[in-house]
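*Asks:* heads up, no residue letters with this:
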């Protein structure tokens, strides 16, 4: 199992690489409930391997610290009590140094396990654990940006990003004919259970933009009083705008009458031709309405995806996060991974510049609550009819 062991070591190393420019104090901060401290991500992903693989399958394995399941369990009710999510930033202990020691302890045991010939069950759980850690790598990157982007000093930092595969220069629209389209994962490689079951969906004719909406285009929406025009917004979206005084995407700042935004390079002038990012579903839908268009459904997005470039931004769709036909939640704790979140969230498709290489695919279903902005989210427009 040399290949799986190498993959394990590569993924685990990448999580730590994302944190290389952090100071010790940065690891502990939790500005809002949706953002977890970096040290918690590092501990939780280690807890996953320890809890799901090492403790049940390695006879002589000794857990690093018997208190850590309480600290690093996220939402797995099957494993008992855990700290309240909002309290993750209140933990001065365990220390950052101790969490890195914890990772080393887990990695040593996992590397030894994978050096032999583990059972098919262990291999399956390891692959799930690696994909789980890659999900947290993306969260870790965006959480670090939120933490530092809400520091009044706006410090620059090293960000591990993929080279953009979409330069947003491909203009025009794609026409998709009415018909039946195959949706969902089909193959024998890894996928998450929410990508199953593969099934056919009937789609009416539609068009979809080849390019993502740019900062320049979104500024035109702002300057046309887009945030004040109630007719463009969902009722909940308008309440969110008013209650939170939202007037621009996250990290945008007006300085000397010019739009700037925060990035890993600190505060800089907005690049007008870059795809707009860090917007909520509410904002994406309002912008689409302003253009006289709409967001694509996740099925339209998947059907058309071979014909446009994607991967710079997670793209909001107009689909609620629901199970596919025939979906059955896995038994036990693994069944808590996706199924229990299939309510009150919207689906995003694609990937972003901080998605680990090779982690996403055209059938991948990301999902977030409609008010959230902190991920690298963007807009692709669609319209009914040919």
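*Replies:* Thanks, I have it. Since this is a predicted model, take the numbers as computed values, not measurements.
*Asks:* when you work out contacts or count neighbours from here on, use the C-alpha atoms and nothing else.
*Replies:* Noted.
*Asks:* can you give me the helices for the stretch 251-386 of the chain?
*Replies:* For the stretch 251-386 of the chain, helices defined by DSSP state H, counting those that start in this stretch occupy the ranges 281-290, 298-304.
*Asks:* so of the ones you listed, which one's packed in deepest?
*Replies:* Of all those, helix 281-290 carries the top mean neighbour count, a mean of 24, counting by mean count of other Cα atoms under 10 Å.
*Asks:* let me see the residues that make contact with that helix.
*Replies:* If you take Cα atoms under 8 Å, 6 or more residues apart in numbering as the criterion, helix 281-290 is touched by 218, 221, 226, 232-234, 237, 294-295, 316, 346, 370-372, 378-379, 381.
*Asks:* can we see that at 6 Å?
*Replies:* When contacts are defined by Cα atoms under 6 Å, 6 or more residues apart in numbering, helix 281-290 is touched by residues 232-233, 237, 294, 370, 379.
*Asks:* do the same with stretch 72-89
*Replies:* Against stretch 72-89 from outside (Cα under 6 Å, 6+ apart): 28-30, 33, 37, 44, 70-71, 333.
*Asks:* 8 Å - rerun?
*Replies:* Residues contacting stretch 72-89 (Cα under 8 Å, 6+ apart): 28-33, 36-37, 40, 43-44, 47, 69-71, 332-333, 336.
*Asks:* select only the buried ones of those residues in PyMOL?
*Replies:* If you want just the buried ones from these in PyMOL, going by 16 or more other Cα atoms under 10 Å, the selection is:
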select buried, resi 28+29+30+31+36+37+40+43+44+47+69+71+336
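*Asks:* and stretch 62-74, what's buried?
*Replies:* For stretch 62-74, the buried set under the neighbour-count rule, 16+ other Cα under 10 Å, comprises 63, 68-69, 71-74.
*Asks:* let's bring in a second one:
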């Protein structure tokens, strides 16, 4: 995830509220790694992922660089070598350590990164009461930036631990669907996906609708400017697709039927030997609580755009456009649903309301990110901000697809109806799922 704020000095948050949210966000990042060893936090499992230690350091570099260095006269960098190590992709900030080689940074140690975080945190808290509105807007951006990295940190840890033949758990499983006796069932004896409630179609908004962020609250620049979109008659499924339904797709030869797949998707399936969502192995799946039974009623997750699109074709449906999704989500509470609140195991559970009469859309926020059929491109009138922070979004608007709604690993209060996440169509280490749509 990558984005930038459009907050202007006139709408910059008040210092007291900002201090509270800054300290809470920074503490949650530390809480998420409290059970990791220095080795756990240093290893990189693939080029798309980053070590947990790198996430902790990069978010600190962001605050030190864009707030303390640029807006606090007299501030001295904690270590001037860290900018090279922990810059991510900001060309305006100079050269950087190559992304695929982040896992080679055994030094600085995890404890040294924690010390740096403490230094940066103390300096930000001390400076906040006297920061200019423009600088406070950058602190606001940094908070949301760190929340994005909290989710990436969790999914990167999960990918790392899944490579270990021992299947270690980061946290003990809670008393939930992924920890009860369901761990013993087999494919033949498992409950059917009907436990999630029948899939029903709910007519969506049609005609001209306003999309994009509106109001004085925080938004990333890719959500702007607000504009009008035309929606044809359509319907959305009342809930996300479940694991049980995905099993049916597999059993019906979904991964062996080229007519269901986009050409690039079929080439990917063939080249990578894909035959199930990531982390599936028979009747179990790897979670942050270790190997657990697959709950057929829970939303399917860790699927690529290619897989989501193929499933929709198999189901005689399609993926929603991002504007169909946004228009539908506008009436729901973005702070609701299964989202990240505290450190601990996270895994999608059956969406609230999924077993209801189907009159409402369940799980619009939290649970799993929902793939849309929309390419990640700029809105009419989009303008990137000047300077380094302007590199946050615009340069990534090529070859990626939009996801909406947040996941079980998204910090609560981070998403809204207009929020646009984006990944390449083959990527699936995030908590990604789908909701079906169809034309009327």
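*Replies:* All right, it came through fine. Every value quoted in this text rests on a predicted model; they were computed, and no experiment measured them.
*Asks:* secondary structure class for the equivalent of residue 236 of structure 1 over in structure 2?
*Replies:* The equivalent of residue 236 of structure 1 in structure 2 is residue 264 (alignment by TM-score structural alignment). Judged by DSSP: H, G, I helix; E, B strand; the rest coil, the three-state class of residue 264 of structure 2 is helix.
*Asks:* could you do residue 229 of structure 2 as well?
*Replies:* Counting by three-state DSSP, the backbone at residue 229 of structure 2 sits in strand.
*Asks:* the counterpart of it in structure 1 and residue 173 of structure 1: what is the separation?
*Replies:* Aligned by TM-score structural alignment, residue 229 of structure 2 pairs with residue 201 of structure 1. Going from residue 201 of structure 1 to residue 173 of structure 1 by Cα to Cα, to the nearest Å gives 22 Å.
*Asks:* same question, residue 49 of structure 1
*Replies:* Remark: distance between residue 49 of structure 1 and residue 173 of structure 1 (Cα to Cα) = 45 Å.
*Asks:* can you show me the strands along structure 1?
*Replies:* Here structure 1 has its strands, by DSSP state E, at 173-176, 179-183, 199-203, 206-209, 252-255, 258-263, 266-269, 314-320, 346-350, 366-368, 377-378, 382-384.
*Asks:* corresponding residues in structure 2 for the shortest one?
*Replies:* This points to strand 377-378 of structure 1. With TM-score structural alignment as the criterion, strand 377-378 of structure 1 aligns to 432-433.
*Asks:* ok, average deviation of the matching stretch from structure 1?
*Replies:* Mean deviation of stretch 432-433 of structure 2 relative to structure 1 after superposition (mean Cα distance after the TM-score superposition for structure 1): 0.5 Å.
*Asks:* contact partners of that stretch?
*Replies:* Residues from elsewhere that reach stretch 432-433 of structure 2, judged by Cα under 8 Å, 6+ apart: 240-241, 299-304, 308, 368-371, 407.
*Asks:* number of residues surrounding whichever residue in structure 2 pairs up with residue 189 of structure 1?
*Replies:* Matched to structure 2 by TM-score structural alignment, residue 189 of structure 1 sits across from residue 217. Neighbours of residue 217 of structure 2 under the rule other Cα atoms under 10 Å: 11.
*Asks:* ok so, going back, what about the match of residue 236 of structure 1, neighbour count?
*Replies:* Summarising burial for residue 264 of structure 2: neighbours were counted as other Cα under 10 Å, giving 12.
*Asks:* ok, it - contacts?
*Replies:* Listed by Cα under 8 Å, 6+ apart, the contact partners of residue 264 of structure 2 are residue 306.
*Asks:* check the gap between it and residue 372 of structure 2 for me.
*Replies:* Distance, residue 264 of structure 2 to residue 372 of structure 2, using Cα to Cα: 17 Å.
*Asks:* the buried residues of stretch 62-74 of structure 1 in helices, which ones?
*Replies:* If you go by DSSP state H, the buried residues of stretch 62-74 of structure 1 have 68-69, 71-72 in helices.
*Asks:* isn't residue 365 of structure 1 up against residue 191?
*Replies:* No. Judged on Cα atoms under 8 Å, residue 365 of structure 1 makes no contact with residue 191 at a distance of 10.1 Å.
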